[in-house]
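Peer 1: Starting from these lines, generate the structure:
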Amino acid sequence: MTNEPIQASNNAVQAFAKSFETEHTQDYASNTIKNDDLQKLVGRVTCGSKEMDFEYLQKNPDAKKFSWIMGDDGLSLFLKQSNIQALRSIGLEDRWIRKKLENGKLFRLGVFYRSDACIPTSWDEVFSLIDTYYPKSISIKIRQHADVLKRMNFDEIEARARSSYLRG
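Peer 2: A predicted model of the protein is given here:
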């Protein structure tokens, strides 16, 4: 690795890549990305074993209408933490990660420029996406639970989903 500082913000993706590559090396201090550049970016972790697994933000774009991405706050974790810590911080569990790796899967972090198509994840935005991209019958069913969902934390939602799934 060279000890060259990252150039001006003409390519924020390359600047992020250089920071990420040197994250745990002696060159890291001189290769940190500027905050202005980081704020231009978003990213998503994908998992797969073949090149074609990484062509899209998710494996089955026909079945899943949305891909959840992280903003600069999430990307900064990948620069400050170990890879396993960063994966944990986005909600992946050690057991699940280990199983994927044992099955020959790889994890990749896709980084790209923020655009108007990147919608912040909030309950209001999620409901708006459902209203727009799903049939009205589904939107009505989900909207019935909007107030309750907004008051629950992730663990409560997940526990409720698991228990209702197990009941059939």
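Peer 1: only C-alpha atoms for contact and neighbour calcs from this point on.
Peer 2: OK.
Peer 1: any idea where the strands of the chain begin and end?
Peer 2: Counting by DSSP state E, the chain has strands at residues 41-48, 106-113.
Peer 1: Residue 162: which of the ones you listed is closest?
Peer 2: Residue 162 lies closest to strand 41-48 among the strands of the chain, at 23.2 Å (Cα to Cα).
Peer 1: thinking again about what came up before, relative to residue 127, which of the strands of the chain is closest?
Peer 2: Closest approach to residue 127 among the strands of the chain (Cα to Cα): strand 41-48, 21.2 Å.
Peer 1: report the angle between the axes of that closest one and strand 106-113?
Peer 2: 160 degrees (axes from the mean of the first three to the mean of the last three Cα atoms, to 10 degrees).
Peer 1: Could you dump the strands of the chain into TSV and include distance to residue 20 and mean neighbour count?
Peer 2: Formatted as TSV, the strands of the chain follow (distance: least, Cα to Cα, whole Å; neighbours: other Cα atoms under 10 Å):
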stretch	distance to residue 20	mean neighbour count
strand 41-48	13	19
strand 106-113	10	16
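Peer 1: Those: which one's closest to residue 89?
Peer 2: With Cα to Cα, the closest approach to residue 89 among those belongs to strand 41-48: 11.8 Å.
Peer 1: which strands and helices sit next to that closest one?
Peer 2: The contact analysis (3 or more Cα pairs under 8 Å, 6 or more residues apart in numbering; DSSP states H and E) places strand 41-48 against helix 72-80, strand 106-113.
Peer 1: Next, the structure of the following sequence, for comparison with the previous one:
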Amino acid sequence: MNRQDDLAAEGEPEKEFNPGIASRLPRKTTAGGALIRDEAGRILFLDPTYKPTLDIPGGMAEYDESPYDACCRELQEELGLELPVGDLLVVDWVPALGVWNDALAFVFDGGVLTPATIARLHIDPGEARGAEFLTLDQARPRLRPSLARRLTLALNALTAGHPLYADFGRQPAE
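Peer 2: Below you'll find the model as predicted:
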């Protein structure tokens, strides 16, 4: 089945018992990114044109777009290739900060790229000044601390074989 079939199977949308309540509920931002590695295990980082820190490929979901679909779309836009996106590694809640609403950041397994695939990457200059494969320790000085924590958890999830939940890059038990 596809999404349209699934929506049709749901039936009529639920009616509001208290008119207007849905429009008063908070809205969360959602993002999907990919943990992409080279054969040496280094992570692919982009140097975005729109912020001063490194980031992994991916981005914000558009209206009515899933985090997975946003990740796939952003990889195509940023890297110029349709790359397979694998399993979920981390869901991280990010608190509101400055002008930004709170968000859910999803990190998916972007797999390991061969040298031939890496050679075919075409970084969109409107999206990023460049890209490089770095270890997490090499990248850490150029990352927001919360992203470094989130990526540490994503690497742990690869080893653990199951996704992890985090609050601002920390597991709730920390």
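Peer 1: Any idea what the TM-score is?
Peer 2: The TM-score (TM-score structural alignment, normalised by the length of structure 1) is 0.27; 86 aligned residues with a Cα RMSD of 5.7 Å.
Peer 1: Can you check which of the strands of structure 1 gets nearest to residue 147 of structure 1?
Peer 2: Comparing the strands of structure 1 by Cα to Cα, strand 41-48 comes nearest, at 28.3 Å.
Peer 1: Packing partners of the helix or strand hosting residue 107 of structure 2?
Peer 2: Assigned by DSSP states H and E, residue 107 of structure 2 belongs to strand 103-113. Packing partners of strand 103-113 of structure 2 (3+ Cα pairs under 8 Å, 6+ apart): strand 29-38, strand 88-94.
Peer 1: Can you tell me which helices and strands the last one packs against?
Peer 2: If contacts are counted by 3+ Cα pairs under 8 Å, 6+ apart, strand 88-94 of structure 2 sits against strand 103-113, helix 145-160, strand 164-167.
Peer 1: Identify, out of those, the most deeply packed stretch.
Peer 2: Highest mean neighbour count among these (mean count of other Cα atoms under 10 Å): strand 103-113, with a mean of 22.
Peer 1: Now do it against strand 88-94, angle only.
Peer 2: Using the same axes, to 10 degrees, the inter-axis angle of strand 103-113 of structure 2 relative to strand 88-94 is 150 degrees.
Peer 1: Run the angle between strand 103-113 of structure 2 and helix 145-160 for me.
Peer 2: Counting by the same axes, to 10 degrees, strand 103-113 of structure 2 lies at 50 degrees to helix 145-160.
Peer 1: Tell me the first helix or strand C-terminal of strand 103-113 of structure 2.
Peer 2: helix 115-120.
Peer 1: Okay, buried residues for that following helix please.
Peer 2: By neighbour count with 16 or more other Cα atoms under 10 Å, helix 115-120 of structure 2 contains no buried residues.
Peer 1: try stretch 76-95 of structure 1
Peer 2: For stretch 76-95 of structure 1, by 16+ other Cα under 10 Å, it's 76-79, 86-87.
Peer 1: Just give me the closest of those residues to residue 14 of structure 1.
Peer 2: Using Cα to Cα, residue 79 is the member of these that sits closest to residue 14 of structure 1, with 13.7 Å.
Peer 1: Is it correct that the closest one is in contact with residue 19?
Peer 2: Yes - counting by Cα atoms under 8 Å, residue 79 of structure 1 does reach residue 19; the two are 6.9 Å apart.
Peer 1: Let me have the helices and strands packed on strand 103-113 of structure 2 in JSON lines, adding mean neighbour count and distance to residue 6 of structure 2 as columns.
Peer 2: As requested, these are arranged in JSON lines below (neighbours: other Cα atoms under 10 Å; distance: least, Cα to Cα, whole Å):
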{"stretch": "strand 29-38", "mean neighbour count": "23", "distance to residue 6 of structure 2": "21"}
{"stretch": "strand 88-94", "mean neighbour count": "24", "distance to residue 6 of structure 2": "21"}
